[in-house]
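>>> When you get a sec, could you give me coordinates for this:
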Amino acid sequence: MTIGEDSEENDDVVSMPKGSQRILVSVSCVSVVWVVLAIWAALFVSCPPATACLGLNEWGDFLAGVFAPLAFVWLAIAVVLQSAELREQRKEFKHNRNVMKAQAEEARRQAAYIGTQIQIMEALEQDKAIQVHLAHLRQWCFRRWPPHQGGYLTHTAPSEDQAFFVELTYRLFVAAHDKSEEKADKWNRLMDVDLEDLLHLLERIKMITARENESSWAMQAFLAGSVADLAVRKVVDQLPRPPLEVTRRYSRLYPQDGATD
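Presented below is the predicted three-dimensional model:
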């Protein structure tokens, strides 16, 4: 038998409370002393030799008188020991219940922590996807309207993806919202862009901002600070309405037409 098996067997043994052990030992000693004294009294005190003066009936009465008190005492002791054991069991059950509550609370905290970590990871994945869309948007704009040609949307625009997105949406917002004397010039320069290209640009911007709620707080703050949705809405409101077959291709800009069969 190995040491591990010995320890497992020892764990299975239920030990008696120390108070109960002391009571059991004390009563056992008293019982032994009681029996010894009773036998000594029967043999040497009454009328030695006892067998000469005690008949069978007297021996029966004598033994009954000796062991009846012991039986009562042991019955009382059994009740006391059982009560003590029940108290210990209640304490153990209470302790186990508290331990289980603590474990359940710890499991809930672990689940909440894991859920938070999953949300953070998902938000970071969305941030990466948005970064990719921002890079593709800038590259597409630079190919479509090379900055050196002096186009309104890309001329002197920054080459960093996020900075370009902020500048792009700002130029769209100013062209559609500014009421100053320069508004007509900026809007006219924006209208020099092919309508299909402009709608495609606005659709891609809406596709990026649609991921805002699933991204991290930092990315949400960036997208909110770019006023992209407001800029797109103002430009779309001032554009001449395209034919229905065109609006259906841009469901984010014209959701009602996109949902129409």
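
>>> hey, let's count contacts and neighbours off CA atoms from now on
OK.

>>> just the strands in the stretch 101-250 of the chain please.
Taking DSSP state E, counting those that start in this stretch to define them, one finds no strands in the stretch 101-250 of the chain.

>>> can you give me the helices for the chain?
If DSSP state H is used as the criterion, the helices of the chain fall at 3-12, 18-40, 50-53, 56-144, 161-177, 183-191, 195-209, 217-225, 228-238, 244-247, 255-258.

>>> Looking at those helices, which is nearest to His155?
His155 sits nearest to helix 56-144 of all the helices of the chain, at 9.3 Å, using Cα to Cα.

>>> follow-up on the earlier one: among the helices of the chain, which is the most enclosed?
Mean neighbour count (mean count of other Cα atoms under 10 Å) peaks for helix 161-177 among the helices of the chain, with a mean of 20.

>>> ok, back up a step: which stretch among the helices of the chain comes nearest Gly150?
Closest of the helices of the chain to Gly150 is helix 183-191, at 10.1 Å (criterion: Cα to Cα).

>>> Going by contacts, tell me the helices and strands next to the closest one.
In terms of contact count using 3 or more Cα pairs under 8 Å, 6 or more residues apart in numbering; DSSP states H and E, helix 183-191 is assigned the packing partners helix 161-177.

>>> packing partners for the helix it packs on?
If you count contacts as 3+ Cα pairs under 8 Å, 6+ apart, helix 161-177 packs onto helix 56-144, helix 183-191, helix 228-238.

>>> Before we compare anything, build this one as well:
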Amino acid sequence: MLQESAQIIQEPEPQADSAGAMHFSWPQDWRIQIALVVSLLWIVFLAVYIARNVGWGSFMDLPIDEMGAFLEGAFAFLAFLWLVIGLFIQQSVLAENNEELRRNNLHSAKQTQAIAATEMNARQETFFKISEATRRQLGAIAGLLFMSSQGPVGNGSYRTDQIREVWQQFAQGDSEVWSRLFLSMGTPKDIDFADLFYGTEIRRSHSENFVVGFDRLIKLARGCDSDNIIMDSLIFSAHGLLNVRMRELHPTIKFPEIVMTNSQNYLNSLSDSLQQ
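Below you'll find the predicted structure:
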């Protein structure tokens, strides 16, 4: 314990002034200052005590065992004093180290959050790039399905020039124009959407390709959407609504329901947070 205390209590290091002379800097810790003053006074007291009661000549002639016993008792007070001072300083150092560790932990936590946010932003940027290409792909599939069912090769509801105009609109960047046409055709009571999507082998192939492409887009969105904002925007887009209808009407596969944000639960949680 004394060795640990001695390691903590740093002795003043000699420093050279402008003239090259060496001098000692006074320690800044007030506890060490008090201990040094008390130690100096105690040594002076011992010197006076020996000079007046024993005599330096008699003291130097004492047997080694008696001198050792005297010095042990004389310096026991100083040993105890510096032990206590060392313990207090050690506690201060430990407290400073704990505070430094706490600050480092906070800094590390902030860095971790920043890294996570950066990673999430990178995922979202990648998703939006892939999403744009996928939405155009889905739009092209929906266009082929529309031509197969409503164009001249289908029931003839749309002429070739009308189909061409819609393709031009698609080429100008409106990737969901074909999906909107499907959604605006009417209600399931008026139109047999099951036959429209899966009535022929070609239509079924187009519809299943559409469902597969949109499902892969949904899976990719889940990896970069912690608040379901991207998911909801996909589901309630024209492609998303058409995908839901295709999934519901598939003749052989029972698709699981796509989970979206529950508006009522969200509003309730928002109301609770505002009340708090």
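
>>> What does the TM-score come to for these two?
Scored by TM-score structural alignment, normalised by the length of the first structure, the superposition of the two chains gives a TM-score of 0.57; 214 aligned residues with a Cα RMSD of 4.9 Å.

>>> if we can go back for a sec, now tabulate the helices of the first structure in JSON lines and tack on distance to Gly150 of the first structure.
Formatted as JSON lines, the entries for the helices of the first structure read as follows, by distance: least, Cα to Cα, whole Å:
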{"stretch": "helix 3-12", "distance to Gly150 of the first structure": "83"}
{"stretch": "helix 18-40", "distance to Gly150 of the first structure": "95"}
{"stretch": "helix 50-53", "distance to Gly150 of the first structure": "136"}
{"stretch": "helix 56-144", "distance to Gly150 of the first structure": "11"}
{"stretch": "helix 161-177", "distance to Gly150 of the first structure": "14"}
{"stretch": "helix 183-191", "distance to Gly150 of the first structure": "10"}
{"stretch": "helix 195-209", "distance to Gly150 of the first structure": "16"}
{"stretch": "helix 217-225", "distance to Gly150 of the first structure": "26"}
{"stretch": "helix 228-238", "distance to Gly150 of the first structure": "21"}
{"stretch": "helix 244-247", "distance to Gly150 of the first structure": "28"}
{"stretch": "helix 255-258", "distance to Gly150 of the first structure": "33"}
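
>>> closest one to Thr154 of the first structure among those helices?
Go through the helices of the first structure one by one with Cα to Cα and the one that ends up closest to Thr154 of the first structure is helix 56-144, at 6.7 Å.

>>> packing partners for the closest one?
When contacts are defined as 3+ Cα pairs under 8 Å, 6+ apart, helix 56-144 of the first structure packs onto helix 18-40, helix 161-177, helix 195-209.

>>> Go again with 7 Å.
Using 3 or more Cα pairs under 7 Å, 6 or more residues apart in numbering; DSSP states H and E as the contact criterion, the elements in contact with helix 56-144 of the first structure are helix 18-40, helix 161-177.

>>> Make JSON lines from the ones you listed and add distance to Phe62 of the first structure to it.
Compiled in JSON lines, those are given as follows (distance: least, Cα to Cα, whole Å):
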{"stretch": "helix 18-40", "distance to Phe62 of the first structure": "9"}
{"stretch": "helix 161-177", "distance to Phe62 of the first structure": "107"}
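
>>> I'd like the distance between Leu135 of the second structure and Arg204 of the second structure.
If you look again at residue 135 of the second structure, you'll see it is Arg, not Leu. Taking Cα to Cα, to the nearest Å as the criterion, Arg135 of the second structure is separated from Arg204 of the second structure by 19 Å.

>>> Over to Gly213 of the second structure?
For Gly213 of the second structure, the distance to Arg204 of the second structure under the criterion Cα to Cα works out to 14 Å.

>>> And for Gly156 of the second structure?
For Gly156 of the second structure, the distance to Arg204 of the second structure under the criterion Cα to Cα works out to 19 Å.

>>> likewise His23 of the second structure?
The gap separating His23 of the second structure from Arg204 of the second structure is 95 Å, by Cα to Cα.

>>> which one in the first structure is aligned with Ile32 of the second structure?
Taking TM-score structural alignment, Ile32 of the second structure has Gln21 as its aligned residue in the first structure.

>>> Its match: what's it in contact with?
Shown in contact with Gln21 of the first structure (Cα atoms under 7 Å, 6 or more residues apart in numbering): no residues.

>>> quick one on the thing from earlier: just tell me which of the helices of the first structure ends up closest to Gly151 of the first structure.
helix 183-191 (7.7 Å).

>>> Next, the angle helix 161-177 makes with that closest one.
In terms of direction (axes from the mean of the first three to the mean of the last three Cα atoms, to 10 degrees), helix 183-191 of the first structure departs from helix 161-177 by 120 degrees.
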